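**Student:** Got a predicted structure plus its sequence, pasted below:
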Amino acid sequence: MHDMSSDTGDLQKAILAGGCFWGMQELIRKQPGIVTTRVGYTGGDVPNATYRHHGSHAEAIEIVFDPAVVTYRQILEFFFQIHDPTTKNRQGNDVGTSYRSAIFYLDDEQKDVAERTIADVESSGIWPGKVVTEVTKAGPFWEAEPEHQDYLQTFPSGYTCHFVRPEWRLPSSGSGSTAEAS
């Protein structure tokens, strides 16, 4: 797992994309074990990406978490509850590759956990279709402008298409088992 021990104790990092980053950040930041979040652009071709000029990058969230409190697997399971991983390049009213579902892994262990989680989501039969979430090696993460950071904290009535879908929960979730969860 991506170890940040050199600069942040025993914390780890995850990078996810699942539609507009405002709603993703608002829901994920509230989860136990999440230390910090920031939104930005990744997975594309434009250096120094901005909101107005981000080329083929996805809107994404970088998550710093404490693995003693929450596992990478648990973060991914929550990620699959708050966005629709079965719609290609779309979440709610937002359409385009900027809004694609993607997991940007930082090491082979994250890649394996991501692939196993997707396989479990697929085989559960709970989600409305085939998962189209990309699993891609993380590249540069370009932090979004300050007005996009913690947007729904500043504008609580602002736009979001993200919400927790309690029915989209893997049967093993919440069991306390962390055998596959690291």
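**Tutor:** Done, it's in. Just so it is clear, the structure is predicted and the values come from calculations on it, not from any experiment. Numbers count the residues shown, from 1 in each chain.
**Student:** hey, let's count contacts and neighbours off CA atoms from now on
**Tutor:** Noted.
**Student:** just so I have it, where are all the helices in the protein?
**Tutor:** Secondary structure of the chain, counting by DSSP state H: helices at 5-8, 21-28, 72-82, 108-124, 151-154.
**Student:** could you dump the ones you listed to a markdown table with mean neighbour count?
**Tutor:** Formatted as a markdown table, the helices of the chain follow (neighbours: other CA atoms under 10 Å):
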| stretch | mean neighbour count |
| --- | --- |
| helix 5-8 | 9 |
| helix 21-28 | 22 |
| helix 72-82 | 21 |
| helix 108-124 | 17 |
| helix 151-154 | 15 |
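**Student:** what's the closest of these to residue 55?
**Tutor:** helix 21-28 (15.9 Å; CA to CA).
**Student:** tell me how far that closest one is from the chain's mean position?
**Tutor:** How far helix 21-28 lies from its chain's middle: 9 Å, per CA atoms, centre = their mean, to the nearest Å.
**Student:** between that helix and helix 72-82, how many degrees?
**Tutor:** Relative orientation of helix 21-28 and helix 72-82, computed by axes from the mean of the first three to the mean of the last three CA atoms, to 10 degrees: 120 degrees.
**Student:** put this beside the first:
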Amino acid sequence: MNEKLNKTPSELERATLGGGCFWCLEAVYQQIQGVQSVVSGYAGGPRPNPSYEAVCTGTTGHAEIVDIVFDPQIVSFRDLLEIFFVIHDPTTLNYQGNDHGTQYRSVIFTHSDLQTTIAHEVVQELADSKIYTSPIVTQIDVAPIIYPAEEYHQNYFVQHPNQGYCMAVVAPKLAKFRAKFKALIAPQYS
């Protein structure tokens, strides 16, 4: 019997990350061993149940995020963060590529004190390594209420791989992940 299916919810953890368009992050995290689910959504603003259109105005305070449920016995929170810092630019304030606005900010919403500690450690290690020539601007905040995005945003890349944005932006990030993190790719995506 599949051991993963026997896990109780208390044995699983959540990670909530924002780093540009949620379609990019979702496509990558769906392919990782130990990831049980990835839901695109919104977090970080005061407005309850925001719509995509409202979030796109940049006035709601929400970031586009992915909410990831994962098995820490298979993939660690640190692993998820290391992937996060490879597939987006953590040095650009409120934008990724052509996507501009506070909704595209780099943010880690933590679900425990341990996640907060790990997030700060990873950011400090990256800063110390001088991998980036500009300062890292990723915010680290305690996870607020997370609102799932509309259904048509879920599983977007899988459903629309030939859509222009997916081909030009999502696919290269997915390829970058796959080249650098081969050992973390789930067997069904190998």
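**Tutor:** It's in. Source: prediction; values computed, not measured.
**Student:** quick one: TM-score?
**Tutor:** After superposition, the two chains reach a TM-score (TM-score structural alignment, normalised by the length of the first structure) of 0.84; 165 aligned residues with a CA RMSD of 2.1 Å.
**Student:** follow-up on the earlier one: got the helices of the first structure as TSV, with distance to residue 59 of the first structure columns?
**Tutor:** Formatted as TSV, those follow (distance: least, CA to CA, whole Å):
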stretch	distance to residue 59 of the first structure
helix 5-8	25
helix 21-28	6
helix 72-82	14
helix 108-124	19
helix 151-154	14
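**Student:** Let me see the contact set for residue 18 of the second structure.
**Tutor:** When contacts are counted by CA atoms under 8 Å, 6 or more residues apart in numbering, residue 18 of the second structure touches 25, 63, 64, 65, 66, 104, 105, 106, 107, 108.
**Student:** err, residue 42 of the first structure, not the other one
**Tutor:** Counting by CA under 8 Å, 6+ apart, residue 42 of the first structure makes contact with 57, 58, 59, 60, 138, 139, 140, 141, 142.
**Student:** Name only those of those residues that count as buried.
**Tutor:** 57, 58, 59, 60, 138, 141, 142 (16 or more other CA atoms under 10 Å).
**Student:** And the nearest residue to the third one once chain neighbours are set aside, how far from residue 119 of the first structure?
**Tutor:** Put plainly, it is residue 59 of the first structure. Leaving aside its chain neighbours, residue 59 of the first structure sits nearest to residue 41 (4.9 Å; criterion: CA to CA, 6 or more residues apart in numbering). Relative to residue 119 of the first structure, residue 41 of the first structure is positioned 26 Å away (CA to CA, to the nearest Å).
**Student:** quick one: what's aligned to residue 82 of the first structure in the second structure?
**Tutor:** Counting by TM-score structural alignment, residue 82 of the first structure lines up with residue 87 in the second structure.
**Student:** excluding its backbone neighbours, what's nearest its match?
**Tutor:** Nearest to residue 87 of the second structure is residue 173, by CA to CA, 6+ apart, at 5.7 Å.
**Student:** which residues does the one you found contact?
**Tutor:** Contacts of residue 173 of the second structure (CA under 8 Å, 6+ apart): 24, 28, 87, 88.
**Student:** Identify the farthest-apart pair in those.
**Tutor:** Of all pairs drawn from the contacts of residue 173 of the second structure, the greatest distance, 11.3 Å, lies between 28 and 88 (CA to CA).
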